[in-house]
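K.L.:
quick one, structure for this:
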Amino acid sequence: MRTLCASTLIGEFFVVGFAGLVAMQTSDLSTGTVWTVSGVAMALCVLLCGMLSRPGAVGIGWALQIGLIAAGFVVPTMFFMGAVFAALWWASVHYGRKIDEAKARFAAAAGDTAAGATPAP
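P.N.:
So this is what the prediction gives:
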């Protein structure tokens, strides 16, 4: 799960940065405000990559997805991009957990085989 979720977060890092550039040119917000909000979101993306194995990290990731969608009020394209990344986040969490479970089953089967037992079907 960590690899898929981290890949999604790194993609979001770049999208948030580019959205900040667009917001700086098209919104009435000051440059400092745009880059403070964008910088915090970008830092959260990177920090969350390292925290994915900790409890609550997935929930923080969901909060980040909601914030990304809400950025559409400043840059309307972010409604679409936020929805796309929310779908990617869901897929990363959902399928990442399935992959982790399959890896654990294969590791357990390999351990049983190495110990001389026959693997379970």
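
K.L.:
from now on I want contacts and neighbour counts done on CA atoms only, so please keep to that.
P.N.:
OK.

K.L.:
could I get the buried residue list for stretch 23-40?
P.N.:
Neighbour counts using 16 or more other Cα atoms under 10 Å place 23-24, 34-35, 38-39 of stretch 23-40 among the buried residues.

K.L.:
following up with a second sequence; could you model it the same way so I can compare the two?
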Amino acid sequence: MRTLCSSTLIGEALLIMFAALVAVHLSSVSAGTIWTVSGIAMVLCVLLCGMINRPGAVAIGWALQLGLIASGLVLPTMYGLGLVFAGLWWCSVHYGRKIDVLKAQRAAASTASAVSV
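P.N.:
Predicted coordinates:
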């Protein structure tokens, strides 16, 4: 799960950076506010990559997705992009957990076959 979620979060951090560049020029919100909020969101995305296996990390990831969708209030294109990244986040969590279970089963089977030999 860590790899899938981390790659989604890094992509999201890049999206936030590019959206901030556009929002500075197209919105009526001050540049300082845009960069402060965007900077916090980008740092949170990158920090969450390293903590994705800890309790509550997935919930924080969902909060980031909601924040990304809500950024459509400043830049309307972000409604669609936020929904796309929320879908990617769901896929990363859902299929990442399935992959983790398969890896654990494979490791258990490998250990069992090594012990029986």
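
K.L.:
quick one on the thing from earlier: which of the buried residues of stretch 23-40 of structure 1 sits closest to His94 of structure 1?
P.N.:
His94 of structure 1 lies nearest to Ser38 out of the buried residues of stretch 23-40 of structure 1, by Cα to Cα, at 27.1 Å.

K.L.:
wait, doesn't the closest one sit right on Val16?
P.N.:
Yes: between Ser38 of structure 1 and Val16 there is a contact under Cα atoms under 8 Å: 6.2 Å.

K.L.:
what residues are up against Asp100 of structure 2?
P.N.:
Met1 (Cα atoms under 8 Å, 6 or more residues apart in numbering).

K.L.:
check which helix or strand it maps to.
P.N.:
helix 77-116 (DSSP states H and E).

K.L.:
for the host helix or strand of Gly11 of structure 2, which helices and strands make contact with it?
P.N.:
Per DSSP H and E, Gly11 of structure 2 falls inside helix 2-26. Helices and strands touching helix 2-26 of structure 2, by 3 or more Cα pairs under 8 Å, 6 or more residues apart in numbering; DSSP states H and E, are helix 31-50, helix 77-116.

K.L.:
let me have the ones you listed in a markdown table, extended by distance to Ile10 of structure 2.
P.N.:
Formatted as a markdown table, the helices and strands packed on helix 2-26 of structure 2 follow (distance: least, Cα to Cα, whole Å):
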| stretch | distance to Ile10 of structure 2 |
| --- | --- |
| helix 31-50 | 6 |
| helix 77-116 | 11 |
